[in-house]
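# sequence below, structure please.
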Amino acid sequence: MAADSPARPSLRERKKTRTRAAIRKATYRLAAAHGWETVTVDRIAAAAEVSPSTVVRYFPVKEDILLTDERDPLMEARLRARPAGEEPLESLRAVILEAVSAALADEPEETRLRARLMVEIPAVRARLTETTADTAQRLARALADRTGRTADDLEVRVFTAAVLGALREATVYWAERGRHDDLIRLLDRTVDALKGGLTLRTRP
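Below you'll find the model as predicted:
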């Protein structure tokens, strides 16, 4: 039994996690109070009580402070743990909605600020495309293993990219409308639209 238990992170890993968290919290505080354009590496470092070189070492691109977190490895693990016979789209729905629900519960203000900046700041929106590609690679590996394909299989890549791209667009839609709607319901609707074969019927 002990061999199957996840190893506790080392002291070094725990310190790195705390440092990353401190940098993120400081960045969100500054962005909320003063606007993203005024948030410099030096100001982040001072607010997080670390050196500027530490900020750059953990986040070489400033926008990554907003857009990356430790949820990607967890989503990959959750995806691998889904029931073997479950449709891949339903598996992705479950793990992504779970991750978004956790973010809204744990960091509601940060999640809403990040969505607003995605709409307002071109650099954040552009970097989001790159970080989404990284997430897609992780999830594609898990989907490939579950379906007996390879991670670079065209259908696996297109499937994963299409789902994540659609969910990203739903998040932008949420942000553009003032973040008042239920984001989870919007994401759920988005997956339903994909599952329906991307037909667009005329409303009565």
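
# okay, CA-based contacts and neighbour counts for the rest of this
Fine.

# what does the strand or helix carrying residue 156 rub up against?
Residue 156 is part of helix 154-176 when elements are defined by DSSP states H and E. Contact with helix 154-176 is made by 112, 115-116, 118-119, 132-133, 136-137, 139-140, 143-144, 149-151, 180-181, 183, 186-187, 190-191, 194, as judged by Cα atoms under 8 Å, 6 or more residues apart in numbering.

# now the helices for this protein?
11-34, 41-48, 52-58, 64-67, 71-80, 88-106, 108-120, 122-147, 154-176, 183-195 (DSSP state H).

# could these go into JSON lines alongside mean neighbour count?
Shown next, in JSON lines, are these (neighbours: other Cα atoms under 10 Å):
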{"stretch": "helix 11-34", "mean neighbour count": "16"}
{"stretch": "helix 41-48", "mean neighbour count": "18"}
{"stretch": "helix 52-58", "mean neighbour count": "15"}
{"stretch": "helix 64-67", "mean neighbour count": "20"}
{"stretch": "helix 71-80", "mean neighbour count": "17"}
{"stretch": "helix 88-106", "mean neighbour count": "17"}
{"stretch": "helix 108-120", "mean neighbour count": "18"}
{"stretch": "helix 122-147", "mean neighbour count": "18"}
{"stretch": "helix 154-176", "mean neighbour count": "18"}
{"stretch": "helix 183-195", "mean neighbour count": "16"}
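
# and this one, so I can compare the two:
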Amino acid sequence: MSEPLGLRERKKTQTRRAIRRAAFELFTVQGFAATTVEQIAEAAQVSPRTFYRYFNVKEAVLISQDHSPLIVAAFRAAPRHLTPIAAYEYAAAQVFGGLSDDDRHDDLVGQRLLYQIPEAHGLIYVEFIKLIELITDALQDRFDEPTDIAERRVLAGAMVGVIFGAAHNNPLPEKAVPQALAVLDAKLSP
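Got it, this is the predicted structure:
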């Protein structure tokens, strides 16, 4: 008999959280470079194989849950009267406003470590490039008339560039990002 989907998802969330918290503690105590996946797995009471089912590399532990697909889905569903930039602000507020206290805490710790650990800086770049691509695709749904991919990519790149600038060394910049996006929106609006 299979277990209910809700229970399975809760177990996955608990395992992911246990792995991340064990990693955060070990990184803080002995440093990122000196911490092995095997040590993280042991501290989280899982196997290294289980670790790799949740995270493809050690550095990935630092990335919060991938909020980008959720934000982009909310972006696509945002009220049509909003500009693309205001729609992104709306979407981010929807997603981040719905985080549990535990998720918010873990995301904050992971983001702080992400900016402190030089070996992980490449992940930041990868995440922002992925976000540009997701927004580029989603922008097609935000305009009434067709737009070419280059135009959408430029707008997505500008949005993500503003987000990157506001978020740099500022974990969960809940006030800085909307303020920065508002500046961009004001400068782009006729």
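
# where does the TM-score land?
Once superposed, chain against chain, the TM-score is 0.78 (TM-score structural alignment, normalised by the length of the second structure); 184 aligned residues with a Cα RMSD of 3.0 Å.

# sorry, back to before: please state the offset of the helix holding residue 156 of the first structure from the chain centre?
For helix 154-176 of the first structure, the separation from the chain centroid amounts to 11 Å (computed by Cα atoms, centre = their mean, to the nearest Å).

# again, but for stretch 31-45 of the second structure
On Cα atoms, centre = their mean, the centre of stretch 31-45 of the second structure falls 23 Å from that of its chain.

# and what of stretch 103-122 of the second structure?
So, by Cα atoms, centre = their mean, the centroid of stretch 103-122 of the second structure is 11 Å from its chain's centroid.

# likewise stretch 79-94 of the first structure?
On Cα atoms, centre = their mean, the centre of stretch 79-94 of the first structure falls 18 Å from that of its chain.

# and stretch 50-60 of the second structure, by the same measure?
Computed by Cα atoms, centre = their mean, the separation of stretch 50-60 of the second structure from the middle of its chain amounts to 16 Å.

# ditto for stretch 37-51 of the second structure
Counting by Cα atoms, centre = their mean, stretch 37-51 of the second structure comes out at 23 Å from the chain centroid.

# in the first structure, what stretch matches that stretch?
Aligned using TM-score structural alignment, stretch 37-51 of the second structure spans residues 41-55 in the first structure.

# who touches the matching stretch?
Contacts for stretch 41-55 of the first structure (Cα under 8 Å, 6+ apart): 22, 23, 25, 26, 27, 30, 56, 62.

# can we see that at 10 Å?
Applying Cα atoms under 10 Å, 6 or more residues apart in numbering, the external contacts of stretch 41-55 of the first structure come out as 19-31, 40, 56-57, 59-62, 65.

# for stretch 115-126 of the second structure, same thing?
Counting by Cα under 10 Å, 6+ apart, 27, 31-33, 58-63, 110-111, 113-114, 129-132, 164, 168-171 sit against stretch 115-126 of the second structure.

# quick one: it aligns where in the first structure?
With TM-score structural alignment as the criterion, stretch 115-126 of the second structure aligns to 119-130.

# and stretch 58-75 of the second structure, end to end?
Chord length of stretch 58-75 of the second structure, first to last residue, is 30 Å (Cα to Cα, to the nearest Å).

# quick one: distance of the match of stretch 115-126 of the second structure to the chain centre.
13 Å.

# in contact with the aligned partner of residue 142 of the second structure in the first structure, which residues?
Mapped onto the first structure by TM-score structural alignment, residue 142 of the second structure lines up with residue 146. By Cα under 10 Å, 6+ apart, residue 146 of the first structure lies in contact with 79, 80, 81, 82, 83, 84, 85, 86, 88, 140.

# same check, this time on residue 143 of the second structure
With contact set as Cα under 10 Å, 6+ apart, residue 143 of the second structure has these partners: 80, 83, 84, 152.

# from residue 64 of the first structure, how far off is residue 44 of the first structure?
13 Å.

# overlap in contacts of those two?
Taking Cα under 10 Å, 6+ apart as the criterion, residue 44 of the first structure and residue 64 both touch residue 24.

# ok, the closest residue in space to residue 110 of the first structure that isn't next to it in sequence - contacts?
In this structure, residue 110 of the first structure finds its nearest non-sequential neighbour in residue 28, 6.5 Å apart by Cα to Cα, 6 or more residues apart in numbering. Contacts for residue 28 of the first structure (Cα under 10 Å, 6+ apart) come out as 34, 35, 36, 39, 44, 65, 66, 109, 110, 111, 113, 114.

# what do you get if the cut-off is 8 Å, keeping everything else the same?
When contacts are counted by Cα under 8 Å, 6+ apart, residue 28 of the first structure touches 66, 110, 113.

# nothing else from me, thank you.
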